[in-house]
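Trainee: Next one to model:
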Amino acid sequence: MSSARLPVLEKFIADLRTIWSTEADNQRRMERAKPLLEQLVKDAGLKAHSASWPSTEGYKNLLLYVDPDHHFVINAVVRMPGRTGSVHDHADAWVLYGVLDGSESLERYERVDDGSRPGYAEVRLASVSTGTQGKVDLVPPGAIHAEQGGPTRSVAIIVRSQRLGQGTVLQHTYDPKAKTVIERYGPTQVPYELVA
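Mentor: As a prediction, this is how the structure comes out:
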């Protein structure tokens, strides 16, 4: 018998389902969902609960929820101190990324070549912002970025407009120094229940 989800997560899911059922455009859905995620990642009880969540070291996400009707996904990432992330995009998915605990930096890149050479990409760092608890970033489709861990363990909650896990959607991963780009599937999804 499965246990009940955390009430704060149940409410968040119900609110997202309301948005998805009344709004067809993914950009508008995410814009409306952003203040809800901001509220969720400021929740002291959820932050305390996250202290026991397992690390997602390697190319993994905790899979907290996949909506059976609207197909949006809620993930969590637990980074160990100083963990570096790859420079990547999320293909055609919209993503909200909210810091629940610790701090992380979000690096945004811009592509400066014309994209005409397969496997080749010149990208340069355009901006860096630091996120602490309560900070939420909206990452549009195709936006090239990287999340970098801070000096302590950090936890983030992610809302995706579609599932990007292993074997579902090809994303791009960039190497700014080597000036290369490859296609690869999104991170391995590790099912994880947030129970009360």
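
Trainee: For the rest of this, base every contact and every neighbour count on C-alpha atoms.
Mentor: Will do.

Trainee: where does the residue nearest to residue 54 when sequence neighbours are not counted land in three-state SS?
Mentor: In this structure, residue 54 finds its nearest non-sequential neighbour in residue 78, 6.9 Å apart by Cα to Cα, 6 or more residues apart in numbering. Per DSSP: H, G, I helix; E, B strand; the rest coil, the local secondary structure of residue 78 is strand.

Trainee: how about residue 78, what does it touch?
Mentor: The contact partners of residue 78, taken as Cα atoms under 8 Å, 6 or more residues apart in numbering, are 53-57, 153-156.

Trainee: let's see 7 Å
Mentor: 54-56, 154-156 (Cα atoms under 7 Å, 6 or more residues apart in numbering).

Trainee: Just put the residues you listed in a markdown table and tack on distance to residue 89 and secondary structure.
Mentor: Converted to a markdown table, the contacts of residue 78 look like this (distance: Cα to Cα, whole Å; DSSP: H, G, I helix; E, B strand; the rest coil):
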| residue | distance to residue 89 | secondary structure |
| --- | --- | --- |
| 54 | 25 | coil |
| 55 | 22 | coil |
| 56 | 19 | coil |
| 154 | 21 | strand |
| 155 | 20 | strand |
| 156 | 17 | strand |
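
Trainee: Please generate a structure for the following sequence too, so the two can be compared:
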Amino acid sequence: MPYSLEQFCEDARASLRKETGPAGLESLARYLEKLIVDADFVAEYLGPDKRSGAETIYIDPEFDFRVMAHTNRGASKNSPHCHGPSWVVYGMAINFVEMTEWERHDDGNVEGVAALVPTKKYTLREGEAHVYNEGVIHSLNRPLETRLVRVTGCDLDRTLRYRYDPEKGTVKVLEPAS
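Mentor: The predicted model follows:
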């Protein structure tokens, strides 16, 4: 049965009206799994004509969540990061991504220093969505071209976030855009 972006946004909003915490986000993720396997949605927002990069395709007027279509034309690997006070849900539409979750093993008292340890590694496959609650440090390895949908709890460009380098033991604060 077809499942549109509009239906997803209505269902996501209904989930968040019931519960804005982890249970609501898990419900939202299940709806995202329906969306990322819809052939019409994938063709329109993640099709072969899309340029590499991210495109915001919906901003919710009630909860301010964002739905973004990501096209990654080649292999890429990003460093561990977290979205600060925002949650994020990734939904894999085409190919797969290798995910790693990390924990800090320092007290955060020394500016610019962070000791990270990987705690979980898994593959996010086509048709699967995964929730990262506020402050969860994660990294993505895309060995192939990928297409995914990312739903964020707010405008991440206007949110304090963190990027880590586990080899150097450093953390960089990503200040909100003004």
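
Trainee: what's the TM-score for these two chains?
Mentor: Once superposed, the chains reach a TM-score of 0.89 (TM-score structural alignment, normalised by the length of the second structure), with 174 aligned residues with a Cα RMSD of 2.0 Å.

Trainee: can you confirm residue 61 of the second structure is in a helix?
Mentor: No - read with three-state DSSP, residue 61 of the second structure is coil and lies in no helix.

Trainee: count of neighbours near it?
Mentor: 9 (other Cα atoms under 10 Å).

Trainee: In the first structure, what residue corresponds to it?
Mentor: Aligned counterpart of residue 61 of the second structure in the first structure: residue 68 (TM-score structural alignment).

Trainee: How about residue 24 of the second structure?
Mentor: Alignment note: residue 24 of the second structure maps to residue 29 in the first structure; criterion TM-score structural alignment.

Trainee: Return the distance of its match relative to residue 18 of the first structure.
Mentor: 10 Å (Cα to Cα, to the nearest Å).

Trainee: In terms of packing, which of the two has more residues around it?
Mentor: Each of residue 29 of the first structure and residue 18 has its neighbours counted (other Cα under 10 Å); residue 29 has more, 19 against 12.

Trainee: Tell me, how many residues neighbour the equivalent of residue 117 of the first structure over in the second structure?
Mentor: Taking TM-score structural alignment, residue 117 of the first structure has residue 110 as its aligned residue in the second structure. Using other Cα under 10 Å, residue 110 of the second structure has 9 neighbouring residues.

Trainee: Make sure residue 110 of the second structure is indeed in a strand.
Mentor: No - counting by three-state DSSP, residue 110 of the second structure is not part of a strand but coil.

Trainee: Which element, helix or strand, includes residue 110 of the first structure?
Mentor: strand 103-111 (DSSP states H and E).

Trainee: Sorry, wrong one. I was asking about residue 140 of the second structure.
Mentor: strand 137-142.

Trainee: ok, now residue 17 of the first structure?
Mentor: Here residue 17 of the first structure sits within helix 7-22, counting by DSSP H and E.

Trainee: for residue 90 of the first structure, helix, strand, or coil?
Mentor: coil.

Trainee: and it, what is it in contact with?
Mentor: Per Cα under 7 Å, 6+ apart, neighbours of residue 90 of the first structure: 141-142, 171.

Trainee: Between helix 7-22 and the following helix or strand past the helix holding residue 17 of the first structure, find me the angle.
Mentor: With elements assigned by DSSP H and E, the helix or strand that comes after helix 7-22 of the first structure is helix 26-40. Following axes from the mean of the first three to the mean of the last three Cα atoms, to 10 degrees, one obtains 160 degrees for the angle between helix 26-40 of the first structure and helix 7-22.

Trainee: Figure out how far helix 26-40 of the first structure is from the centre of its chain.
Mentor: Here the centre of mass of C-alpha atoms in helix 26-40 of the first structure, compared against the chain's by Cα atoms, centre = their mean, to the nearest Å, lies 13 Å away.

Trainee: That one vs the second structure - mean distance after superposition?
Mentor: Taken over the aligned residues, the distance from helix 26-40 of the first structure to the second structure averages 1.4 Å (mean Cα distance after the TM-score superposition for the first structure).

Trainee: Flag every buried residue along that helix.
Mentor: When neighbours are counted by 16 or more other Cα atoms under 10 Å, the buried residues of helix 26-40 of the first structure are found to be 26-27, 29-30, 33-34, 36-38, 40.

Trainee: ok, back up a step: ok, and the most crowded of the contacts of residue 90 of the first structure?
Mentor: Most neighbours among the contacts of residue 90 of the first structure, by other Cα under 10 Å: residue 171, with 19 neighbours.

Trainee: No more questions from me, cheers.
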